[in-house]
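A.B. asks: What follows is a predicted protein model with its sequence.
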Amino acid sequence: MTLPILYEDGEALVIDKPAGLPVDPPRKGGPSLGHHLGALRFGFQREPVAVHRLDTDTSGCLLLARNPKALARFNRAFEDRAVAKTYLAVLAGHPAGTQGTIELALAKISSAEKGWRMIAAKKGKPAVSHWELVERLGPYSLIRFRPETGRTHQLRVHALKGLGAPLLGDPIYGAGPAAGARRTMLHAESLAVTRAGKTPITAQAPLPADFRALGVSDG
C-alpha cells in the first residue's frame, strides 16, 4: 500500500490515510499505520510519528511529526486548539436546518454486551462541533463538520444526538454497513496548523471513491 503525501517539509508530513487502516496496532493483530512508517522516512533518520488519531474507518488528512521537537510543538497546537480541521460526513437522514453548532459533552461507557462507546453526558468532557449542510443525496445528506475539540467519536455522536441521524455505515451509533457504504462515511477533508515564523501546514485530501459513488460532487 502506498500512502499519498498531501504535505511535506522538514518537520511534518500529512498523509491521506485510507479507510480501513488503523493508526494504532489492533488488539487482534493485523496491519496498521506502523507497518508503513519505515517507507515514510524518505531519508530521515527517524520514522515519523502520528500526532493525532483517526478512526480506522475514517479516511483523509493525518499529521505526522518527523522529529521529537516537532511532535511536542504539534501536540501543543492541538491542545491550544490551533489546528483547523474539516470533515465531510454522509448523514443517514436530513438535519433540521442548514448550519449550526453542537455542544454536547461526551463520556465513555462500556458493557460486556456492546463493548465501549461514547455517549452525550453532562459530566463528560466538553465537545463542540460546527456544521453545515453541503448537499442532499436522496435520503442522505452531506455534512461538513468543523470540530473545535477532538474527542473520541465526537462527530459520530454529535451527528446522532445533535443532528438526529447517525453517519451512514456507522456500526456503533447507526445501522452499520449499507448499500454503497461499507464503512462509516467520514472523511478528514482538510487540516491546517499555524506555526510561529514558519509557513503554515495546509493539506486537503481528495474525495474518496465511495463518497463519489454516493453522488458527492467536488467543490
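C.D. replies: Okay, I see it. Residues are numbered from 1 along each chain as shown.

A.B. asks: C-alpha only now, for contacts and for neighbours.
C.D. replies: OK.

A.B. asks: How much space separates Ala213 from Ala89?
C.D. replies: 14 Å (Cα to Cα, to the nearest Å).

A.B. asks: got it, and Thr199?
C.D. replies: Counting by Cα to Cα - Thr199 and Ala89 are separated by 29 Å.

A.B. asks: Comparing the two, which shows the higher neighbour count?
C.D. replies: Neighbour totals were compared for Thr199 and Ala89, and Ala89 leads with 27 against 10 (other Cα atoms under 10 Å).

A.B. asks: my read: that one touches Leu186, true?
C.D. replies: Yes - in this structure, Ala89 is within contact of Leu186 by Cα atoms under 8 Å, at 4.5 Å.

A.B. asks: residues of the top helix by length along the chain that come out buried?
C.D. replies: Longest helix of the chain, by residue count under DSSP state H: helix 68-79. Neighbour counts over helix 68-79 (16 or more other Cα atoms under 10 Å) mark 70-71, 74-75, 77-78 as buried.

A.B. asks: For Ser59, state which of those is nearest.
C.D. replies: Phe78 (19.3 Å; Cα to Cα).

A.B. asks: second one coming, line it up with the first:
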Amino acid sequence: MSFIKKEDFAKNQLDNNTMRDIHILHDLLKKQCPNLHAKRLSSLMVATQSLLDGQHLSLTELGRNISGSVAPKHNIKRIDRLLGNNNLHNERLDIYRWHARLLCGANPMPVVLVDWSDVREQLRHLTLRASVSVQGRSVTLYERVFSFGEYNSPVSHNPFLRELASILPSGCCPLIVTDAGYRNPWFREVEKHGWFWLGRVRGDVGFKRKKRKTPMIKMVNFQG
C-alpha cells in the first residue's frame, strides 16, 4: 500500500479541478463565441492554465509556467505571438459580449461602475474598467488599456463607451457611476448612448440646472 502526503493530495485535487474548469471554459467559449478561431482559443486556454498554475500575469511568466516538455523560450515566444495577435484583439469583444450576457442579461438597468487604474504603478499605461457588483464583489464587464497621454480625455472615453455599448445585451440601459474627475464631455457622451449617469463632484467642481442663469451651485460637505 502506498501513501500520499496530505499537501500533495490537496495539490493534485486542485490541479484536477483547474483542468476541469479549463475544459468547461473552453467548451463554453467554443459554443458561445463561434467566431473565435480554434487555434487561438486553444492557445488562450494554455495561457489561462499557465496563469492559474503560476499566479503571475506577465508575458515571460506566462510562457515559463506552461507545463510540458517544450523549452521555456519557445513557450515565451508562443505567448508573445498570442498577445500580439490582432485577430485575437478583435475577437476579444465576442468574449466580452458573452460575459456581459451572463452578467446583465436578466437586468435591463445594471449599475456599472467605471474607473481608471494604473496598470503597473508607473503611469505609462492605465486601464479604464467598467464593472458590476455580483454578490458584493466587483466583476469586470469590460476594460481597455490606454497610454498615460490619453488619460481621462475624449480620446479614451469615447471609444471605450462605444465598445462598451457594443458588448451590452440588446435593450440594456445601464446607470454609469463614476468617481470625481469626470467632466461634461464624459456625461454628454454617456447620454448619447441613451444611458443614465451618476457622478461624484468635489472641490471647486459644481453644477447648475439646465437653461438657468443662476450661478454655479457648489457642493458642500455636511457633517452630521
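C.D. replies: Nice, I can see it. Model, not experiment: these values are computed from the prediction.

A.B. asks: Could I get the TM-score for this pair?
C.D. replies: The TM-score (TM-score structural alignment, normalised by the length of structure 1) is 0.30; 103 aligned residues with a Cα RMSD of 5.0 Å.

A.B. asks: what about the helices in structure 2?
C.D. replies: With DSSP H as the criterion, structure 2 has helices spanning 6-32, 38-54, 59-64, 72-83, 86-104, 154-167, 184-192.

A.B. asks: Out of these, which one sits most buried?
C.D. replies: When the helices of structure 2 are scored by mean count of other Cα atoms under 10 Å, the highest mean neighbour count falls to helix 59-64 (a mean of 20).

A.B. asks: Which residues does that one contact?
C.D. replies: 47, 50-51, 54, 56, 72-80 (Cα atoms under 8 Å, 6 or more residues apart in numbering).

A.B. asks: Can you pick out the most distant pair from those residues?
C.D. replies: Pairwise distances across the contacts of helix 59-64 of structure 2 (Cα to Cα) peak at 18.1 Å, for the pair His56 and His74.

A.B. asks: Glu8 of structure 1 against Leu64, yeah?
C.D. replies: No - the pair formed by Glu8 of structure 1 and Leu64 falls short of the contact definition of Cα under 8 Å, at 9.6 Å.

A.B. asks: which residues are common contacts for these two?
C.D. replies: Val14.

A.B. asks: Which residue of these two possesses the greater neighbour count?
C.D. replies: Under the criterion of other Cα under 10 Å, the comparison of Glu8 of structure 1 against Leu64 puts Leu64 first, with 24 against 16.

A.B. asks: ok, now how distant is that one from Ile15 of structure 1?
C.D. replies: Counting by Cα to Cα, the gap from Leu64 of structure 1 to Ile15 of structure 1 is 8 Å.

A.B. asks: What of Thr199 of structure 1?
C.D. replies: 18 Å.

A.B. asks: cool, Ala192 of structure 1 as well?
C.D. replies: 13 Å.

A.B. asks: Looking at those two, which one has more neighbours?
C.D. replies: Ile15 (23 against 17).

A.B. asks: That one: what's it in contact with?
C.D. replies: Taking Cα under 8 Å, 6+ apart, one finds 3-7, 60-64 in contact with Ile15 of structure 1.

A.B. asks: which of these are buried?
C.D. replies: 5-7, 60-64.

A.B. asks: From those, which land in strands?
C.D. replies: 5-7, 60-64 (DSSP state E).

A.B. asks: Quick check: Ser59 of structure 1 vs Ser141 of structure 1, distance?
C.D. replies: Counting by Cα to Cα, the gap from Ser59 of structure 1 to Ser141 of structure 1 is 18 Å.

A.B. asks: Can you pick out the residue with more neighbours from those two?
C.D. replies: Counted by other Cα under 10 Å, Ser59 of structure 1 and Ser141 do not tie: Ser59 has more neighbours, with 27 against 22.
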